[in-house]
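Undergrad: Okay, here's the prediction I keep looking at, along with the sequence it came from:
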Amino acid sequence: MHTLLGLLLLPVLATAQERLARVGTGAVERAPIIEEVPLTGTLTSPRVAQVSTSVAGLVEAINVDVGDRVEAGDPLVRLDRELEQLALASARAATRRARAELADTRRRLEEARQLRARQSFPETEVRTLEAQVGMQEAEVERLAAEAQRREARLRRHVLNAPFAGVINRKLTEAGEWVEPGTAVVELIAVDNLRLDLRVPQRYFPRIDADTRLQVRLDAAPERELAARIGTVVPVNDPSARTFLLRAWLDAPDIPLTPGMSARAVLQLDTGQRGLVVPRDALLRYPDGRVSVWVVEDAGEDGTASVTEHNVETGLAFDGRIEIRSGLEPGLRVVTTGNESLQPDQRVRPVGAD
């Protein structure tokens, strides 16, 4: 009779076991304590230039428009060149004439030296011709330099992109007269963008090139991007009590543009070690109490009981929370399914790490 009753109760017991609350667990472990500092920043370009002319002239053509991407050396603006071309042609002609005159004087000087060697030509005439050669050589150099200057001015009538980037603004139009130094377009480099962050000055001594930085762009908040600190500018902003931290992102598959906003977390090593648990293990109550459920009395059937422990928390980082009191290392805490647990309730831990 008892055997038959036991057989009848087996399915009921099995069903009860299956209905036990399934909970995920995590370890209470000792680890380095990290302080996380939330920051906001902006992607900035390494090069921004209002490209200007170095000569005066009439704008003949603008080859770009706002939003156009250009490479270094691409022509942006062309000024009217007719008068400069004529001036260059005149300078080259004057140079050719001076060289011809110099060649003739050198020929006459050579003949005079030969006659002087036979005592049939005055020494003073030879000296005069030598002086003429010297002056004409100087004149050729001056005219050649003038022709080169005209060539350089003519080249400056075509304004080329000093670096690769995107046209952000057009500041002139065809038909306008521009003076030297007049900005005609604004060019922004869009490669090798850097993230500029303002950091409270009290953290300055604790930051170096190895400090970890986690970044999420507002344009792609689901992605956590790798970043490396490149520059720490030690000049404070006295009004905000901050200094500039500049970092470079590794995001080859995300289109980046200057002006994008970002949120970052600076992870600073405190130099201390302490107990940590997964963030999901914590339960916070309206009265300010914080607790975790601890797995105890694990049985051979894969079940265990749980007890609630009040804890004092510290810093939060990397999905974990520092526990300053209330737990011991080596315990296991409930991380999922802990919202409705009761003291001494039997549970079935699953997916333990």
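TA: Right, received. Where do you want to start? Numbers count the residues shown, from 1 in each chain.

Undergrad: Could you use CA atoms for every contact and neighbour count after this?
TA: Fine.

Undergrad: Ala131 - how many residues pack around it?
TA: Neighbour count for Ala131, taken as other CA atoms under 10 Å: 13.

Undergrad: you'd agree it is in a helix?
TA: Yes: the assignment for Ala131 is a helix, going by DSSP: H, G, I helix; E, B strand; the rest coil.

Undergrad: Let me see the contact set for Leu282.
TA: 290-292, 335 (CA atoms under 8 Å, 6 or more residues apart in numbering).

Undergrad: what about Ala49, which helix or strand?
TA: Ala49 is part of strand 48-52, with elements assigned from DSSP states H and E.

Undergrad: That should have said Arg108, apologies.
TA: Assigned by DSSP H and E, Arg108 falls in helix 82-117.

Undergrad: What residues of that helix count as buried?
TA: 84, 87-88, 91-92, 94-95, 98-99, 101-102, 105-106, 108-109, 112-113 (16 or more other CA atoms under 10 Å).

Undergrad: the helices in the stretch 101-250 of the chain, which residues?
TA: Taking DSSP state H, counting those that start in this stretch as the test, the helices found in the stretch 101-250 of the chain are 123-155.

Undergrad: I'd like the contacts of Leu282 as TSV, with distance to Glu312 appended.
TA: Shown next, in TSV, are the contacts of Leu282 (distance: CA to CA, whole Å):
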residue	distance to Glu312
Val290	7
Ser291	8
Val292	10
Thr335	17
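
Undergrad: now those residues: which count as buried?
TA: Counted by 16+ other CA under 10 Å, these give 291-292, 335 as buried.

Undergrad: Nearest to Thr182 among those?
TA: Thr335 (64.8 Å; CA to CA).

Undergrad: In strands, which of the contacts of Leu282 appear?
TA: 290-292, 335 (DSSP state E).

Undergrad: And the residue most central in space within the chain, how close does it get to Leu213?
TA: Nearest residue to the geometric centre of the chain (CA atoms, centre = their mean): Arg194, 1.6 Å. According to CA to CA, to the nearest Å, Arg194 and Leu213 sit 13 Å apart.

Undergrad: what does Ser90 give?
TA: 63 Å.

Undergrad: same thing with Asp253?
TA: 19 Å.

Undergrad: With neighbour numbers in mind, choose between the two.
TA: Leu213 (21 against 6).

Undergrad: Was I right to think the more buried one contacts Ala264?
TA: Yes: at 6.8 Å, Leu213 and Ala264 qualify as touching, with contact defined as CA atoms under 8 Å.

Undergrad: take the one below as the second:
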Amino acid sequence: MHRDNAEAVCMKTLLSRRAGRAVLTTVASITALSVTLVSGALFSEKAQAAQPQMPPMPVEAQIVQPEDLVRRIELVGSLNANESVMIRPEVSGRLAKIHFAEGQTVNAGDLLFSMDSSVQSAELRQAQASQGLSEVEYKRASQLLSNNAGSVNTRDSALAKLRIDQAGVELAKERLAKMQLSAPFNGIVGLRQISEGEYVTPGQGLVNLVAINPMRLEFRVPEIYLSGVAMGQMVDVTFDALPGEKVQGKVFAISPEVDLNGRNVKVVAELPNDDGRLRPGLFARVSLQLETIKGALMVKEEALVPQGNAQLIYTLVDGKVDIAPATPGLRERGRVQIIQGVKAGDIVVTAGQMKLRPGAAAAPVNLPKAQ
């Protein structure tokens, strides 16, 4: 029995020692783990502190400034002579003389053609002789009547004869005048279609006469823009035939009717042509100013980023990217008006948007002056 008790005591002692060693081992493990975690945290903080910050993303940008936006429409038209006429005879006869050189500038009243007028001149002399005789007879009849030696009937007959002969003289003068063809206005004669000595007939075209200073510009404006067109309005005109040149004209006529086929209105402007370089028939490109919008906010077209049916615009606020929807308006030569989405003074990104995210740091590499 004493032996059994001794063995039990020894067993308890052994178990107690093993339990103590297990506790010590657990405590040591926990302590080591804590030291490892603390060391790892300290190392991570040092590593993060040592890692360099990402620099702001370089982008191109512009500063939005209000400006006056001129609303224009671009149209096409053609030049016509301010006046143009084909010189035609009213009577038949032989063409005796041509008094101009082709392409010559002439003034109103200058003689262009002379037709053989020998017959008409003879008829005028005959009519004048008859008129002279009638005048003598009328004076004699009037004198006799005043002396109670003639009759009223004789005097009245003499007066009627005089008036007929006077009309005959006027008729002969008119016939003679029609044998000469003169310029009805200042202009340039074209290429003649007849030679001296040829026989001409009434209505036959002889030569064209055009007045080209000023010129007449005709173009059509769609009816939706009609409210922006007014008398005296200025237009800028360029010509494919004269590259680099711009001529300014003034509207002087607007058709009172709208063309039902094209739904447009014919407009006529006057263009100066002092040097004579403009010619009838030239194709013209017309820039017509409709209105001026004060304080418009304009950005480059590249500033707008399409997303579905919407347009987005990227701005920089304190060096951070902000993305917002924008409402575009009028467009003009690579620029677009922003009706809603930006305000004056905003920095708008114009290139590099695809690499940006909201809140990302970005820095403009070029800030052009406000236009």
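TA: Okay, I see it. What you see is a predicted model, and the numbers here were worked out from it, not measured in a lab.

Undergrad: coming back round to it: counterpart of the residue nearest to the centre of the first structure in the second structure?
TA: Mapped onto the second structure by TM-score structural alignment, Arg194 of the first structure lines up with Arg216.

Undergrad: ok, now Phe243 of the first structure?
TA: Checking with TM-score structural alignment, Phe243 of the first structure has Val265 as its match.

Undergrad: re earlier: who are the packing partners of the helix holding Arg108 of the first structure?
TA: When contacts are defined as 3 or more CA pairs under 8 Å, 6 or more residues apart in numbering; DSSP states H and E, helix 82-117 of the first structure sits against helix 123-155.

Undergrad: what sits against Leu315 of the first structure?
TA: Here Leu315 of the first structure is in contact with 33-36, 321-322 (CA under 8 Å, 6+ apart).

Undergrad: Closest one of the residues you listed to Leu8 of the first structure?
TA: Here the nearest of the contacts of Leu315 of the first structure to Leu8 of the first structure, counting by CA to CA, is Ile321; it sits at 47.8 Å.

Undergrad: Quick one: map Arg156 of the first structure onto the second structure.
TA: So Arg156 of the first structure corresponds to Lys178, using TM-score structural alignment.

Undergrad: What count of nearby residues applies to that match?
TA: Count around Lys178 of the second structure with other CA under 10 Å applied: 17.

Undergrad: go on, Thr15 of the first structure?
TA: Neighbours of Thr15 of the first structure (other CA under 10 Å): 11.

Undergrad: Could you say which helix or strand holds it?
TA: Applying DSSP H and E, one finds Thr15 of the first structure within helix 2-18.

Undergrad: Tell me the helix or strand right after that helix.
TA: strand 21-27.

Undergrad: what's that following strand in contact with?
TA: 277-278, 281, 295, 330-338, 346-353.

Undergrad: How about stretch 42-58 of the first structure?
TA: By CA under 8 Å, 6+ apart, stretch 42-58 of the first structure touches 79-80, 153, 156-157, 159, 161, 174-197, 257-262.

Undergrad: Let's see which of those residues end up in strands.
TA: Short answer: these in strands (DSSP E) are 79, 159, 177-178, 183-188, 194-197, 261-262.

Undergrad: Filter those residues down to the buried ones.
TA: By 16+ other CA under 10 Å, those give 79, 159, 178, 183-188, 194-197, 261-262 as buried.

Undergrad: of all the residues you listed, which comes closest to Val64 of the first structure?
TA: Distances from Val64 of the first structure to those, taken by CA to CA, are shortest for Val185, at 9.0 Å.

Undergrad: Alignment lookup: Val342 of the second structure to the first structure.
TA: Aligned against the first structure by TM-score structural alignment, Val342 of the second structure finds its counterpart in Leu327.

Undergrad: Same question for Gln166 of the second structure.
TA: By TM-score structural alignment, Gln166 of the second structure lines up with Ala144.

Undergrad: Could you pull up the residues touching its match?
TA: 91-92, 95.

Undergrad: gap between it and Met135 of the first structure?
TA: 14 Å.

Undergrad: now do Leu109 of the first structure
TA: Leu109 of the first structure is 13 Å from Met135 of the first structure, by CA to CA.

Undergrad: what range in the first structure matches stretch 3-14 of the second structure?
TA: Under TM-score structural alignment, there's no match for stretch 3-14 of the second structure.

Undergrad: Name the nearest residue to the alignment partner in the first structure of Gln120 of the second structure, ignoring sequence neighbours.
TA: Taking TM-score structural alignment, the alignment pairs Gln120 of the second structure with Glu84 from the first structure. Distances taken as CA to CA, 6 or more residues apart in numbering place Leu154 nearest to Glu84 of the first structure, at 5.9 Å, with adjacent residues excluded.

Undergrad: The one you found touches Leu83, doesn't it?
TA: No: contact criterion CA under 8 Å: Leu154 of the first structure and Leu83 do not qualify, at 9.4 Å.

Undergrad: Can I take it that the match of Val342 of the second structure is in a helix?
TA: No: counting by three-state DSSP, Leu327 of the first structure is not found in a helix; it is coil.

Undergrad: That one: neighbour count?
TA: Leu327 of the first structure, neighbours per other CA under 10 Å, totals 21.

Undergrad: burial of the closest residue to it other than its chain neighbours, as a residue count?
TA: Nearest residue to Leu327 of the first structure, sequence neighbours excluded (CA to CA, 6+ apart): Val311, at 7.0 Å. Applying other CA under 10 Å, we find 18 other residues in the vicinity of Val311 of the first structure.

Undergrad: Same check on Met298 of the second structure?
TA: Neighbours around Met298 of the second structure, by other CA under 10 Å: 27.

Undergrad: Identify the residue of the first structure aligned to it.
TA: Per TM-score structural alignment, Met298 of the second structure is aligned with Val277.

Undergrad: Secondary structure element holding its match?
TA: strand 261-278.

Undergrad: distance of Pro329 of the first structure from Gly26 of the first structure?
TA: From Pro329 of the first structure to Gly26 of the first structure the distance is 12 Å (CA to CA).

Undergrad: Show me which of these two is the more surrounded one.
TA: Higher neighbour count among Pro329 of the first structure and Gly26: Gly26, with 21 against 13, using other CA under 10 Å.

Undergrad: how far away is that one from Glu176 of the first structure?
TA: Computed as CA to CA, the Gly26 of the first structure to Glu176 of the first structure distance reads 72 Å.
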